[in-house]
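Q: predicted structure and sequence below. I'll ask about it afterward.
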Amino acid sequence: MRLSAPVFHLKRQAKNLARELGIPLYKALDQIAAREGFTRWSLLAATAPAGLPASELFCRLDPGDLVLIGARPGQGKTLMGLRLAVQAMKAGRRSAFFTLEYTARDVVDRLRAIGVNPTQFDQSFELDHSNAICADYIIERLTLAPNGTLAVIDYLQILDQKRDRPDLTTQVQALRGFARQRGLIIVFISQIDRSYDPSLKPCPDLRDIRLPNPLDLALFDKAVFLSNGAVRFQTINE
């Protein structure tokens, strides 16, 4: 579907609309997307070419890695996570997507938005949207996962939202140890702090990760940041 303007122009229109109507930016983005024929902004954003393709990003990931994908809302971080999962399956590996944010239908819609038939990888893709998702739950579900499996967690900041769950640092440390022991790649989708200003730098970085609770970001090995079509890859631990 052809857009009436480049994505960055449409996003600027959404910002103006949000100010005019006094509504949150994500609602304005969805209104602009609806005008362009999409049900959600994230589906519209999937039509924009990535600055660094998922195929190249996937080649930079190694078994045992903990990876962050950080972006503000509507920039395609969930879609990038799914693209990496698809790349893993194309390479003959298994993938899993754990989400506390989306329904199964939402995930299927996003797979279709990036041109993937959800039944194509039916035997290689595990989708889990249980309310019980936390580090212990993920480890239990992936106990038999083969070496090289790529798992996406949507999203980092919500893992310890329930008070009966361990703190975020404890959960990430557990997942780090598990990933290294089993040779898995674990990708965390992450929120970016509202203070990030794209007019000051084209992409956010580790300093912009939203951390409502303490977390040592040195636990992660690599990071991918998205903003207005730009993609920035960073190696944290070499």
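A: Structure received. Just so it is clear, the structure is predicted and the values come from calculations on it, not from any experiment.
Q: all contacts plus neighbour counts: C-alpha atoms, from now on.
A: Will do.
Q: which residues in the chain form helices?
A: 7-21, 25-35, 41-45, 54-59, 77-90, 104-113, 135-141, 168-182 (DSSP state H).
Q: show me what the last one is packed up against.
A: With contacts defined as 3 or more C-alpha pairs under 8 Å, 6 or more residues apart in numbering; DSSP states H and E, the secondary structure elements packing on helix 168-182 are helix 135-141, strand 185-190.
Q: for Arg110, find the nearest of these.
A: strand 185-190 (14.9 Å; C-alpha to C-alpha).
Q: now do that closest one against helix 77-90, angle only.
A: 170 degrees (axes from the mean of the first three to the mean of the last three C-alpha atoms, to 10 degrees).
Q: list the helices and strands strand 185-190 packs on?
A: Right, strand 185-190 is packed against strand 66-70, helix 77-90, strand 150-154, helix 168-182 by 3+ C-alpha pairs under 8 Å, 6+ apart.
Q: flag every buried residue along the longest one.
A: Okay, so that is helix 168-182. Residues Leu168, Thr169, Gln171, Val172, Gln173, Leu175, Arg176, Phe178, Ala179, Arg180, Arg182 are the ones in helix 168-182 that count as buried (16 or more other C-alpha atoms under 10 Å).
Q: want to throw these into TSV with distance to Ser42?
A: Formatted as TSV, these follow (distance: C-alpha to C-alpha, whole Å):
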residue	distance to Ser42
Leu168	27
Thr169	29
Gln171	28
Val172	27
Gln173	31
Leu175	28
Arg176	29
Phe178	31
Ala179	29
Arg180	32
Arg182	33
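Q: reformat the helices and strands packed on strand 185-190 as JSON lines; add distance to Ser227.
A: Putting those into JSON lines (distance: least, C-alpha to C-alpha, whole Å) gives the following:
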{"stretch": "strand 66-70", "distance to Ser227": "9"}
{"stretch": "helix 77-90", "distance to Ser227": "9"}
{"stretch": "strand 150-154", "distance to Ser227": "18"}
{"stretch": "helix 168-182", "distance to Ser227": "25"}
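Q: okay, pairing it with this:
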Amino acid sequence: MRANFSAEKISKDILNWIKDYFKAQPGAKGAVIGISAGKDSTIAAKLLVEALGKERVFGVLMPNGEQKDISDSLRVVDILGISYKTVNIEKAYKGLLEGIGEETLSIDAKINIPPRLRMTTLYAIAAALHYRVCGTGNKSEGFVGYTTKWGDNASDFNPIGDLTTEEVVAIGDYLDLPYELTHKTPSDGLSGKSDEEKLGFTYKQLNDFIENGSSKDAEIDEKIILKHEYNKHKGILPPKYKLG
């Protein structure tokens, strides 16, 4: 966490930033957000409610078949008092696998399909409501590309995109959200592994690298650098040919 980080100040700054964003979007009536039961979507949704009011925030639960922690998602929308809809993407997911040919796809290719289906779902609902889609990715994930391009990294605005995982949790604690939700072990909900197991290093090591240039472990630093360089394309707009 940055040495001068103040959860109180940053929370207030983010709330003002959200309000300013919507003032500049006269056609946007509110915000749609996917509620995954993870800490990022929980905290981002709370920020939306504080900035816009619960009547202008719409949550979308998107299990792929059975979601073991869906009770946490339901608890989040209940705590926040927001309207929501549950859209099970299983049929669409299985339909795509059948249409493409599941045997031709790698494990990672299959893992990336659900986030893109969820992005499509959020934008369809947002268009129907004249809302904007809120992003829930954090700075730590973004730095190493631990995100699905045109999936969970697609949004109209993102209130926590410049915060590390530790800073996001600090915001959640400041906003007085339940400890077990804000300190929940992060996982992608797709691979059956925690984020840290899949990354091969801890978020603390990653955040230390981001903030200080090193995790104090040369081998880990090399892993972080490789992921950062390899996944840079996920954080930039596609290049396009320009007429000279």
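A: Ah, there it is. Keep in mind that what you see is a predicted model, and the values were worked out from it rather than measured.
Q: superposed, how do the two chains score by TM?
A: In this superposition the chains share a TM-score of 0.36, using TM-score structural alignment, normalised by the length of the first structure; 135 aligned residues with a C-alpha RMSD of 5.1 Å.
Q: just to revisit the earlier point, and among the helices and strands packed on helix 168-182 of the first structure, the most buried is which?
A: Burial of these is given as mean neighbour count (mean count of other C-alpha atoms under 10 Å); strand 185-190 ranks first at a mean of 26.
Q: tell me how many other residues crowd the closest residue to Ala113 of the first structure other than its chain neighbours.
A: Nearest residue to Ala113 of the first structure in three dimensions, chain neighbours excluded: Leu43, at 5.8 Å (C-alpha to C-alpha, 6 or more residues apart in numbering). By other C-alpha atoms under 10 Å, 22 other residues sit near Leu43 of the first structure.
Q: what of Ser95 of the first structure?
A: 27.
Q: which residues touch it?
A: By C-alpha atoms under 8 Å, 6 or more residues apart in numbering, the residues touching Ser95 of the first structure are Ala85, Val86, Ala88, Met89, Ser124, Phe125, Glu126, Thr149, Leu150, Ala151, Val152.
Q: what's the PyMOL syntax to select whichever of the residues you listed are buried?
A: Buried subset of these, written as a PyMOL selection, criterion 16+ other C-alpha under 10 Å:
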select buried, resi 85+86+88+89+124+125+149+150+151+152
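Q: what about the helices in the second structure?
A: Ranges of helices within the second structure are 7-23, 39-52, 70-80, 90-100, 107-129, 139-143, 165-174, 179-182, 195-199, 203-212, 218-230, based on DSSP H.
Q: the helices and strands packed on strand 185-190 of the first structure: which one's closest to Asp30 of the first structure?
A: helix 77-90 (15.8 Å).
Q: buried stuff in the closest one?
A: 77-89.
Q: now Ile220 of the second structure: how far from Ile10 of the second structure?
A: 30 Å (C-alpha to C-alpha, to the nearest Å).
Q: who has more neighbours, the two?
A: Per other C-alpha under 10 Å, whichever of Ile220 of the second structure and Ile10 has more neighbours is Ile220, with 18 against 14.
Q: measure that one to Tyr203 of the second structure for me?
A: Counting by C-alpha to C-alpha, the separation of Ile220 of the second structure from Tyr203 of the second structure is 11 Å.
Q: also Asn112 of the second structure?
A: Taking C-alpha to C-alpha, one finds Asn112 of the second structure at 21 Å from Tyr203 of the second structure.
Q: ditto for Thr120 of the second structure
A: Applying C-alpha to C-alpha to Thr120 of the second structure and Tyr203 of the second structure gives a distance of 29 Å.
Q: which of these two has more neighbours?
A: More crowded of Thr120 of the second structure and Tyr203, by other C-alpha under 10 Å: Tyr203, with 18 against 15.
Q: my guess is that one contacts Glu197, does it?
A: No: applying C-alpha atoms under 8 Å as the test, Tyr203 of the second structure and Glu197 come out as separate, 10.4 Å apart.
Q: about what we covered before: and the helices and strands packed on strand 185-190 of the first structure: which comes nearest Ala54 of the first structure?
A: helix 77-90 (5.7 Å).
Q: now do that closest one against strand 150-154, angle only.
A: Using the same axes, to 10 degrees, the direction of helix 77-90 of the first structure lies 160 degrees away from that of strand 150-154.
Q: just checking, the residue nearest to Ala113 of the first structure touches Arg110?
A: Yes: with contact defined as C-alpha under 8 Å, Leu43 of the first structure reaches Arg110; the gap is 6.6 Å.
Q: so what's Lys77 of the first structure up against?
A: So Lys77 of the first structure contacts Ile69, Gly70, Ala71, Ile189, Leu226 (C-alpha under 8 Å, 6+ apart).
Q: swap in 10 Å and give it another go.
A: Counting by C-alpha atoms under 10 Å, 6 or more residues apart in numbering, Lys77 of the first structure touches 42, 68-71, 83, 154, 188-191, 224-227.
Q: for those, which one is nearest Phe58 of the first structure?
A: Once C-alpha to C-alpha is applied, the member of these that ends up nearest Phe58 of the first structure is Arg83, at 9.0 Å.
Q: and for the closest one, nearest residue in space, chain neighbours not counted?
A: Ala54 (5.9 Å).
Q: hang on, the earlier thing: and the helices of the first structure: which comes nearest Phe98 of the first structure?
A: helix 135-141 (7.8 Å).
Q: state the number of residues packed around Arg19 of the first structure.
A: Arg19 of the first structure: 12 neighbours (other C-alpha under 10 Å).
Q: next one: Ala126 of the second structure
A: 21.
Q: from Ile113 of the second structure, how far off is it?
A: 20 Å.
Q: likewise Lys204 of the second structure?
A: 29 Å.
Q: got it, and Thr86 of the second structure?
A: 18 Å.
Q: with neighbour numbers in mind, choose between those two.
A: Using other C-alpha under 10 Å as the criterion, Thr86 of the second structure and Ile113 rank with Ile113 on top: 16 against 13.
Q: surely that one touches Ile100?
A: No: the criterion here is C-alpha atoms under 10 Å, and Ile113 of the second structure misses it with Ile100 at 11.5 Å.
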